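> Have a look at this fold, sequence not included:
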């Protein structure tokens, strides 16, 4: 950056005024020389938590869809912002562990996520036409675990305080927030289809700071206390082992206060995997392998 005060002293007044005008006019064009992208995402969503024995149970794969805006800062760095909607689910009925089968819990939840992050591209996309990339973001997401009763009706689980959240008898168990922060990160590959269209595929893991995506985390609370505070419906959905039918597992009775219900050792995760398609525009310096090297201020008056 030139020393403007020194430049002012060295130039006649009329020339200096022209320089100032040129700088003011050209500044926007220099910023415009970077690409913008707008596009969409279509894929699947998965969950990892207390209601699956494996890290991820593909039997409970659900859909996800989203939209994004990106800006290429240079050939390797891309800033991204996006909004994604997906659904996650899990159930004890497909587990093999007898204790989990007897617990007989299930859940489903929508996930709505807004994220802001950065991609690092390993190659120059305009030169190679393809590049792998990694990304990291910060996101705000919302969720709401529900389940189905024996008649197929939807039941909202948070309001039932199934693990004593918000009850005076369990002061350390605070009600969980339905809006949380997550840390999305992952990897993908993008392909330059034409000068304007970019296709990609990515997998993104979401580290959360809650263990209640599935409404399961700690231990059972006293049945009578839960009954008095939240009613019989809360008791019925805190433990559903009495609904078990068929197979080698016999129906159970509500466990004693303090019996393990979930595991708070690890927080829950969710994952979005899918395809992206983006339209890019701007760029100023033209398309092609040498685009970045040829970027320069244009459309500026001369004097």
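Thanks, I have the structure now. Because the structure is a prediction, the values reported are computed rather than measured.

> switch to C-alpha atoms for all contacts and neighbour counts from now on
Will do.

> now the helices for the stretch 201-303 of the chain?
Applying DSSP state H, counting those that start in this stretch to the stretch 201-303 of the chain gives helices spanning 223-230, 232-238, 291-294.

> what comes into contact with the helix or strand harbouring residue 6?
Element membership of residue 6, judged by DSSP states H and E, is helix 4-10. Residues outside helix 4-10 that contact it (CA atoms under 8 Å, 6 or more residues apart in numbering): residue 16.

> one step back: out of the helices of the stretch 201-303 of the chain, which gets nearest to residue 205?
helix 232-238 (28.9 Å; CA to CA).

> let's bring in a second model and compare:
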């Protein structure tokens, strides 16, 4: 057992230059838009605010483990759609959501808030999470939970020592079709909501983080 522990320590301390294993904590602020059965069909069209928090554990200059919490109001209005049927139908909704997700972030270039030269990089991320939102009386009322799969891309850079800023675009796929709060009714031509198209929503915004923590011995060369 001791040999295994020593081997693991040595594995993370091979030659290649010390990388500071620090934590990042900060804020996300921006906008959101819904993609579903009501309103516009634009993939990126922020029309509501979104705000939240973000935490990252920088395991390596090329990747981090991240956790996010974001609150937003999602809305859709058929009167703003370019689709003639939706304009005629004229439905609308508003729903507030709370999302909690955990995943991994990959940096295309080496990045660190505390190591000289690793100052900016584009990145991609993939998370798994849960989202809480309200439902209509026809769908049971109250609030419910749903699984969500956030993924997206961004660019980040160092604003000041141990302070980073970034721009991030993230798509969220859900596994239900009830964020718009309308049931499917085949007998009512005014409420034609496709039950086979699960909802999507998108967050677009800025991240501002503060780095803290002690230097670690991980020294990967890639």
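All right, it came through fine. Being a predicted model, the structure only gives us computed values, none of them experimental.

> Report the TM-score for the pair.
Once the chains are laid over each other, their TM-score by TM-score structural alignment, normalised by the length of the second structure reads 0.80; 202 aligned residues with a CA RMSD of 2.8 Å.

> re earlier: nearest to residue 45 of the first structure, of the helices of the stretch 201-303 of the first structure?
Closest of the helices of the stretch 201-303 of the first structure to residue 45 of the first structure is helix 232-238, at 25.2 Å (criterion: CA to CA).

> where do the strands sit along the second structure?
Along the second structure, counting by DSSP state E, strands occupy 23-35, 48-60, 63-77, 92-107, 120-134, 143-160, 163-174, 200-212.

> Which strands or helices does the last one pack on?
For strand 200-212 of the second structure, the packing partners by 3 or more CA pairs under 8 Å, 6 or more residues apart in numbering; DSSP states H and E come out as strand 23-35, strand 48-60, strand 163-174.

> how much does that strand stray from the first structure?
Compared with the first structure after fitting, strand 200-212 of the second structure deviates on average by 0.6 Å (mean CA distance after the TM-score superposition for the first structure).

> residues in the first structure aligned with that strand?
Mapped onto the first structure using TM-score structural alignment, strand 200-212 of the second structure covers residues 269-281.

> Repeat that for the shortest one.
Aligned by TM-score structural alignment, strand 163-174 of the second structure falls on residues 197-208 of the first structure.

> The fifth one now?
In the comparison with the first structure, strand 120-134 of the second structure aligns to the range 130-144 (TM-score structural alignment).

> Relative to the whole chain's centre, how far out is that stretch?
Relative to its chain's centre, stretch 130-144 of the first structure lies at 5 Å (CA atoms, centre = their mean, to the nearest Å).

> on that earlier part again, of all the helices and strands packed on strand 200-212 of the second structure, which lies closest to residue 73 of the second structure?
Nearest of these (CA to CA): strand 48-60, 6.0 Å.

> List the residues that contact the residue nearest to residue 121 of the second structure when sequence neighbours are not counted.
Excluding the flanking residues, the one nearest residue 121 of the second structure by CA to CA, 6 or more residues apart in numbering is residue 109, at 5.2 Å. Listed by CA under 8 Å, 6+ apart, the contact set of residue 109 of the second structure reads 61, 62, 118, 120, 121, 122.

> Mark which of those are buried, thanks.
Neighbour counting with 16 or more other CA atoms under 10 Å marks 61, 62, 120, 121, 122 as buried within the contacts of residue 109 of the second structure.

> okay, those in TSV with distance to residue 154 of the second structure next?
Output for those, formatted as TSV (distance: CA to CA, whole Å):
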residue	distance to residue 154 of the second structure
61	16
62	14
120	11
121	9
122	6
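
> Which one of the residues you listed is nearest to residue 80 of the second structure?
Checking those against residue 80 of the second structure by CA to CA gives residue 122 as the nearest, at 33.5 Å.

> Can you tell me how far the nearest residue to the closest one once chain neighbours are set aside is from residue 148 of the second structure?
In space, not counting the residues next to it along the chain, residue 122 of the second structure is nearest to residue 155; the distance is 4.1 Å by CA to CA, 6+ apart. For residue 155 of the second structure, the distance to residue 148 of the second structure (CA to CA, to the nearest Å) stands at 23 Å.

> Neighbour count: those two, which is higher?
residue 148 (23 against 18; other CA atoms under 10 Å).
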